[in-house]
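> Quick one: sequence plus predicted model below, questions after.
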Amino acid sequence: MDRKPVRAILFDLDNTLIETNRAGGVAIQKTCELLKKTLGLDEGTVFRVCDAYKDKLRDEVFDASGARSIDEVRVGHWEESIQEVVAGSPEPSLATDCYYLWKNTRLQLLSLSPDIRNLLRELRTGYKLLLLTNGETRTQREKVEVVGCEEFFDAVVVGGEHPEQKPSPSIFTHCFALLGVEAQDCVMVGDSLGTDIKGGLNAGVRATVWINQGGSLPDDSIKPDFTIPSVLGLPDVLESLK
């Protein structure tokens, strides 16, 4: 293995540094309760509405024209989900209420733990740090702001602000240029094999570190250099790369 010293670390945000899935689960549960109370629905029907919303989020295509804001798009997701499952025509304001309850609850629950704050603070004394997160610009910037993590990074790169997102090599090349480093100077850390790890491998970074919190089985076609259950295990990985 090339023993060139690691100079920079690229971090994913969601489910790497912050527990977005957990916050989203609580937010969905609260929205289910609102729908149940407002429409008098049984639990199964409510879950079908919320599952439809989650499906639309997963398949979401950002409106590059800017004709509709991300808030308007996601209010539309709730409106369509309710209409697809519930008979009749609920009040138009219900979709708006669902969206903002879901959004605000999720944001309120997102945070950097004290341990992760300490880790980033310590790492920054020896490495350049960059946050590289996929997603729609406003959504991701809101997360960065609410968790107060920008202070720990030399740069923050949001995929939605660029022509291509992870795993495209182009966005990694942009990150390397921002930091003034080469690919082999860098380690990529993230929870997604398909975007973080594949992207790091495509870009030729020194090492990739997969955060596998749930003990998922790896994709045989994408092989991270290291697998750890929490980002807090990163110092041991970095020590092994010296």
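Good, I have the coordinates.
> switch to C-alpha atoms for all contacts and neighbour counts from now on
Noted.
> does residue 74 sit in a helix, a strand or a coil?
helix (DSSP: H, G, I helix; E, B strand; the rest coil).
> Grab the nearest non-local neighbour of it.
Excluding the flanking residues, the one nearest residue 74 by C-alpha to C-alpha, 6 or more residues apart in numbering is residue 99, at 6.7 Å.
> Report the contact partners of residue 192.
Contacts for residue 192 (C-alpha atoms under 8 Å, 6 or more residues apart in numbering) come out as 210-211.
> same thing but 10 Å
12, 14-16, 167, 198-199, 210-212 (C-alpha atoms under 10 Å, 6 or more residues apart in numbering).
> Equivalent analysis for residue 166, please.
Residue 166 neighbours (C-alpha under 10 Å, 6+ apart): 12, 132-135, 158-159, 172, 194-200, 202-203.
> Repeat that for residue 133.
10-14, 140-141, 144, 156-160, 165-166, 190, 195-196.
> give me that answer again for 8 Å
Counted by C-alpha under 8 Å, 6+ apart, residue 133 has contacts 11-14, 140, 157-159.
> Which secondary structure element is home to residue 157?
strand 155-158 (DSSP states H and E).
> next helix or strand past the biggest helix by length in the chain?
Longest helix in the chain by number of residues (criterion: DSSP state H): helix 20-39. Sequence-wise, the next helix or strand downstream of helix 20-39 (DSSP H and E) is helix 43-58.
> what's the angle between that next one and helix 20-39?
130 degrees (axes from the mean of the first three to the mean of the last three C-alpha atoms, to 10 degrees).
> other SSEs contacting helix 43-58?
helix 20-39, helix 70-85 (3 or more C-alpha pairs under 8 Å, 6 or more residues apart in numbering; DSSP states H and E).
> how far is the shortest one from where the chain is centred?
On the basis of C-alpha atoms, centre = their mean, to the nearest Å, helix 70-85 is displaced by 21 Å from the centre of the chain it belongs to.
> contacts for it?
With C-alpha under 8 Å, 6+ apart, helix 70-85 has contacts from 45, 48-50, 52-53, 56-57, 62-63, 89, 92, 94-96, 98-99, 136, 138-139.
> Pull out the buried positions in the strand or helix carrying residue 200.
Using DSSP H and E, residue 200 maps to helix 198-203. For helix 198-203, the neighbour count (16 or more other C-alpha atoms under 10 Å) marks 198-201, 203 as buried.
> Make CSV from these and add distance to residue 82 to it.
Below are the buried residues of helix 198-203 laid out as CSV (distance: C-alpha to C-alpha, whole Å):
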residue, distance to residue 82
198, 36
199, 36
200, 39
201, 41
203, 42
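> put this beside the first:
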Amino acid sequence: MKKKNYRFLLADLDNTLLDFSASEHYALCRTLSELGVTPDDEVTAAYSSYNDSLWKRLERREITREQLIRTRFTGFFESHGIKADGAAAAPLYERYLSRSAVMIDGAEELIGKCRGKVGVYIISNGTARVQLPRLAASGLDKLCDGYFISELVGYSKPDVRFFENTVQRLPGFEKDLALVLGDSLSADIAGGIAYGVDTCLFDPRGRYDGNSRIKPDYTVNDLTSVIDILAPDRNPDL
């Protein structure tokens, strides 16, 4: 693909710029421990898979965000025979999750290279009460040029309306000069393709084999490789 002088980077937050897996594990272990449940590897892995399946259902508009937040622990505990209060778990988990912000290797370097050359805007499917504190704790709220959380936008990725509403707030936005970066084929890449912008899959574990019907324009295993795609040094100052 011919290199472009990209001027807008729309970057996913969780497991793209911030290590959500690490934050999820921390929050889940603290929550389960407070409820008297041993947070062993089997339980934490099962929850992660269960939670991910709910977010996929949200992407497909099969459930609402409110249903996801309200029922994920009650549903998980019931389906796995865990005797604990799911209603009490939900706010505990969100409280601990909102306190954890671990930057992915290369994220700060990528954003630094873009400064003044490529506008960096965070696009997240999370909830505001969790994501806003994490953005502040990581410093991403200051490092990036803006951030858009689906709960506040009114739509979730991959809904094209999420992108339509987001880019309306970006000064001088041009589709041809925009790149969506994210780790999710079904949310970030599918959404970017539907909206008509170039896409880059962040695939640090090398799981993407190219056989999916959803095909990104670029695939990278580390965030510093995105610098080569954006080539910010070719751009005049914004």
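It's in. Predicted model, so just to flag it, every value in this text is computed and none were measured.
> circling back to that earlier point, out of the contacts of residue 192 of structure 1, list just those in strands.
210-211 (DSSP state E).
> and the two most separated of the contacts of residue 192 of structure 1?
167 and 212 (17.9 Å; C-alpha to C-alpha).
> can you give me how far stretch 128-148 of structure 1 is from the chain middle?
The chain centroid and the centroid of stretch 128-148 of structure 1 are separated by 8 Å, computed with C-alpha atoms, centre = their mean.
> any idea how far residue 231 of structure 2 is from the closest residue to residue 233 of structure 2 other than its chain neighbours?
Leaving aside its sequence neighbours, residue 233 of structure 2 sits nearest to residue 117 (C-alpha to C-alpha, 6+ apart; 7.3 Å). Counting by C-alpha to C-alpha, to the nearest Å, the separation of residue 117 of structure 2 from residue 231 of structure 2 is 9 Å.
> Relative to its centre, which residue of structure 2 is most distant?
residue 83 (31.0 Å; C-alpha atoms, centre = their mean).
> Quick check: which element contains it?
Judged by DSSP H and E, residue 83 of structure 2 forms part of no helix or strand.
> Residue 230 of structure 2 -> structure 1?
Counting by TM-score structural alignment, residue 230 of structure 2 lines up with residue 238 in structure 1.
> what about the helices and strands packed on helix 43-58 of structure 1, which gets the closest to residue 220 of structure 1?
Comparing the helices and strands packed on helix 43-58 of structure 1 by C-alpha to C-alpha, helix 20-39 comes nearest, at 24.1 Å.
> Check which residues of that closest one are buried.
Residues of helix 20-39 of structure 1 classed as buried by neighbour count (16+ other C-alpha under 10 Å): 20, 23-24, 27-28, 30-36.
> What separation is there between the counterpart of residue 17 of structure 1 in structure 2 and residue 54 of structure 2?
Aligned counterpart of residue 17 of structure 1 in structure 2: residue 17 (TM-score structural alignment). Per C-alpha to C-alpha, residue 17 of structure 2 is found 22 Å from residue 54 of structure 2.
> So which of these two has more stuff around it?
residue 17 (27 against 20; other C-alpha atoms under 10 Å).
> I'd say that one and residue 109 touch.
No: contact criterion C-alpha atoms under 8 Å: residue 17 of structure 2 and residue 109 do not qualify, at 10.8 Å.
> Let me know the closest of the buried residues of helix 20-39 of structure 1 to residue 105 of structure 1.
Nearest member of these to residue 105 of structure 1, counting by C-alpha to C-alpha, is residue 27, at 5.3 Å.
> correct me, but that closest one touches residue 98?
No: with contact defined as C-alpha under 8 Å, residue 27 of structure 1 does not count as touching residue 98 (9.8 Å).
> Mutual contacts of these two, please.
By C-alpha under 8 Å, 6+ apart, no residue touches both residue 27 of structure 1 and residue 98.
> quick one on the thing from earlier: the residue nearest to residue 233 of structure 2 contacts residue 7, doesn't it?
Yes: in this structure, residue 117 of structure 2 is within contact of residue 7 by C-alpha under 8 Å, at 6.8 Å.
> what about the aligned partner of residue 167 of structure 2 in structure 1, is that helix, strand or coil?
In structure 1, the residue matched to residue 167 of structure 2 (TM-score structural alignment) is residue 176. Classification of residue 176 of structure 1 using three-state DSSP returns helix.
> What is the burial count for residue 176 of structure 1?
With other C-alpha under 10 Å as criterion, residue 176 of structure 1 counts 21.
> Spit out the contact partners of it.
So residue 176 of structure 1 contacts 182-183 (C-alpha under 8 Å, 6+ apart).
> Am I right that residue 195 of structure 1 is in a helix?
Yes: read with three-state DSSP, residue 195 of structure 1 is one of the residues of a helix.
> Verify the stated contact: it with residue 167.
Yes: between residue 195 of structure 1 and residue 167 there is a contact under C-alpha under 8 Å: 4.5 Å.
> So which of the two has more stuff around it?
Counted by other C-alpha under 10 Å, residue 195 of structure 1 and residue 167 do not tie: residue 167 has more neighbours, with 21 against 18.
> related to what we said a few turns ago, out of the buried residues of helix 198-203 of structure 1, which comes closest to residue 69 of structure 1?
For the buried residues of helix 198-203 of structure 1, the minimum distance to residue 69 of structure 1 (C-alpha to C-alpha) is 28.1 Å, reached by residue 199.
> Just give the nearest non-adjacent residue to the equivalent of that closest one over in structure 2, would you?
By TM-score structural alignment, residue 199 of structure 1 lines up with residue 191 in structure 2. Leaving aside its sequence neighbours, residue 191 of structure 2 sits nearest to residue 158 (C-alpha to C-alpha, 6+ apart; 3.8 Å).
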